[in-house]
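In: here are the coordinates; sequence isn't available:
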């Protein structure tokens, strides 16, 4: 329709252009009720040649317009890419523009740099000709591997020497006098459970810790030496503030005559217990402080809580006991044996491997520390016996296995052990040793089990 209209308009223009613009007067004769006249139509002859020429010009103009529209469309499509390129170039030029503005380089400097680059390229080509690149790379790789192995060897020797020095410095005199008890350093076996009892709080409390007061020399002190204790965790098996203690073994077995000790006003208090690594040693309760990398010591006599921070210690599920299933909130684990009180943990500096520190239970500070090569998340639990760290792993629902030992007296480890332990459920929330009766105490998903250590 548009083409037809333009063509008609063009025709009218052409017809108009054929005349010289002057109107003609033609006389006529009146006959009856009409007027007749003679007209020469040759003066209005159709200009076909001009029409074709103008039509061709219109077609050429339409084609040019279409080409221009396509170019505009293509330019619009490429415009974002062009802008991005400009921004990139501008950003890359800014540092050099700054150098130029500050007068820090000139064209002469660039020529000098180009010359030095050419010389460097010539030197590299010469080296490649003298020493083939494949051989050079091979020698480089061999040197790198050699350095890596040497560094690992040196680090391991340093770790062993450090552990040996710690061992020589920290063996207490009272322990040396008791070598008859620990003359055979490594356990040879573990008995079947000698005590099997559900938690006095019920089996629904699947995480916690329990045992017997573990400090030697207090057995005959009235109200101190023999008492047994249970510490259940609440709030998602994470927190607690109550330690229930029994004055005798008979009271514990019968679940009577107990005393509930509150180490904090509530389980959400800053001094509350986090995790199942609690230990009662002497007249104090030792545990991981609430939501904190710090260790807490609650004095049962004075009711005072002391705190101790170990640098770089993993906490809040950073390095819990894991193996088959992770036992949450077990980053920090207290232990006791014939040599004293210990804390077992991991650090980022030791790459998540087990770290062992001996504590002064009264002054509440770290006396000495040993590092191991055993990754903490690869074990289900750990405990101390006669200055030796033992670690366990999951076998099946009814069995654990002691598979690893680290002797603090020599600084050496042994991963060839295979001492079986029976259990009732999957999870091992806590496992600790008591040097008074030489038994192991396990909190096993709401069950309280104890075993006799055999040497």
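Out: Alright, I've got the coordinates. What you are looking at is a predicted structure, and each value in this text was computed from that prediction instead of being measured.

In: okay, CA-based contacts and neighbour counts for the rest of this
Out: Fine.

In: next structured bit after the strand or helix carrying residue 433?
Out: Per DSSP states H and E: residue 433 is located in strand 430-434. Moving toward the C-terminus from strand 430-434, the next helix or strand (DSSP H and E) is strand 439-444.

In: dropping in the other structure now:
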């Protein structure tokens, strides 16, 4: 009987302990679920707040973008108006330049009148007049013209690299293209029309030179090609190449102390050869420390240097130059390509001085000239401007001696 009672009491205690244990476990699980629900509610509230802030930020961004768009439209309209005003000013400047006659000055004893008649300012004896005229003819050649303006501009095409040179032989209709700043090839076309109609340089005759030409400073004169070659840092040479026989006929060194670009804005131009009515010329710099451009008159047959001048035209900000009737016209620009202008003139016959010559402006085009070559037969300039081949027709007038 006692045993049964003990078993009943033990069983009752066991059920009571299990009940308390499971009740505690359920309470713990319920508390954890409530904590998770509270955390989920907190996350939901935070997500809702972030979403609301994102919508507000998006709205502000859209409003800012619309404001910037409106301001951009107003600014673009202002720029269009400014560009139109600049174009109008440039057209007016071009008109003024075409209407302005250049002032030329030289020897005060003599005068060349517009009609081409030669005379003296004062009446003197015949012997004295003959001596004066002999002195005058010893200094002045038959070419007595100066550029008065740019008559017209023709953009022929765009071919090749941004820098290069093209020209026409004054004694024929053939056109020669030097693409780039160095190479051993020259492209020959039968005429300017053939070059303008050709796609690129195809359809041309390719001349392979025995050595590389350096810089866009070559020249074509009387069936010969004159170009610059460089074998060392200071070993700069002028090469005369016979295009008919395909051989080099002469090579000459020219006097430089160290390698220096003749134009600061075109460092590839080590020297610049030019041909005009009076023959073959060479523009160069004696050294990198020399601030001015030097001019040498060369014998086209032997490449001998006949005379050297200091043009007193600075190399700084110069981009190109050309020679007309023994007068050097140096073209200047800025580091950021702007409107090219002739700002310095040097006449080997002392008939024109730079201070009294007019400033000639080139019509604004693309960038800056890599080369400018004058053709005395056509009175035209062949320019290479940022890969564009351009022809400038010039107006001329006689030099005046006062």
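Out: Arrived safely. Nothing here was measured: the structure is a model prediction, and the numbers come from that model.

In: TM-score, when you put one on top of the other?
Out: Overlay of the two chains. TM-score (TM-score structural alignment, normalised by the length of structure 2): 0.58; 253 aligned residues with a CA RMSD of 2.5 Å.

In: Which stretch of structure 2 lines up against the strand holding residue 433 of structure 1?
Out: Mapped onto structure 2 using TM-score structural alignment, strand 430-434 of structure 1 covers residues 371-375.

In: For the strand holding residue 433 of structure 1, which residues meet the burial criterion?
Out: For strand 430-434 of structure 1, a neighbour-count test (16 or more other CA atoms under 10 Å) marks 430, 431, 432, 433, 434 as buried.

In: With distance to residue 261 of structure 1 as added columns, please give these in CSV.
Out: Formatted as CSV, these follow (distance: CA to CA, whole Å):
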residue, distance to residue 261 of structure 1
430, 20
431, 22
432, 21
433, 22
434, 21
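
In: report the longest helix in structure 2, please.
Out: Longest helix of structure 2, by residue count under DSSP state H: helix 2-99.

In: Just give me how far that helix sits from the chain centre.
Out: 54 Å (CA atoms, centre = their mean, to the nearest Å).

In: immediately after that helix, which helix or strand?
Out: Heading C-terminal from helix 2-99 of structure 2 (DSSP H and E), you reach strand 110-112.

In: Against which helices or strands is that following strand packed?
Out: strand 118-120 (3 or more CA pairs under 8 Å, 6 or more residues apart in numbering; DSSP states H and E).

In: Could you pull out the buried residues of the helix or strand that the strand it packs on is followed by?
Out: Next helix or strand after strand 118-120 of structure 2 toward the C-terminus (DSSP H and E): helix 126-139. Of all the residues in helix 126-139 of structure 2, those buried under the rule 16+ other CA under 10 Å are residue 133.

In: How about stretch 367-384 of structure 1?
Out: Across stretch 367-384 of structure 1, burial judged by 16+ other CA under 10 Å covers 368-372, 374-384.

In: Tell me which entries of those residues lie within strands.
Out: Within the buried residues of stretch 367-384 of structure 1, residues falling in strands by DSSP state E are 368, 369, 370, 371, 372, 374, 375, 381, 382, 383, 384.

In: how many neighbours does residue 4 of structure 2 have?
Out: 9 (other CA atoms under 10 Å).

In: give me the number of residues near the aligned residue in structure 1 for residue 196 of structure 2?
Out: With TM-score structural alignment as the criterion, residue 196 of structure 2 lines up with residue 253 in structure 1. Residue 253 of structure 1 has 15 neighbours, counted by other CA under 10 Å.
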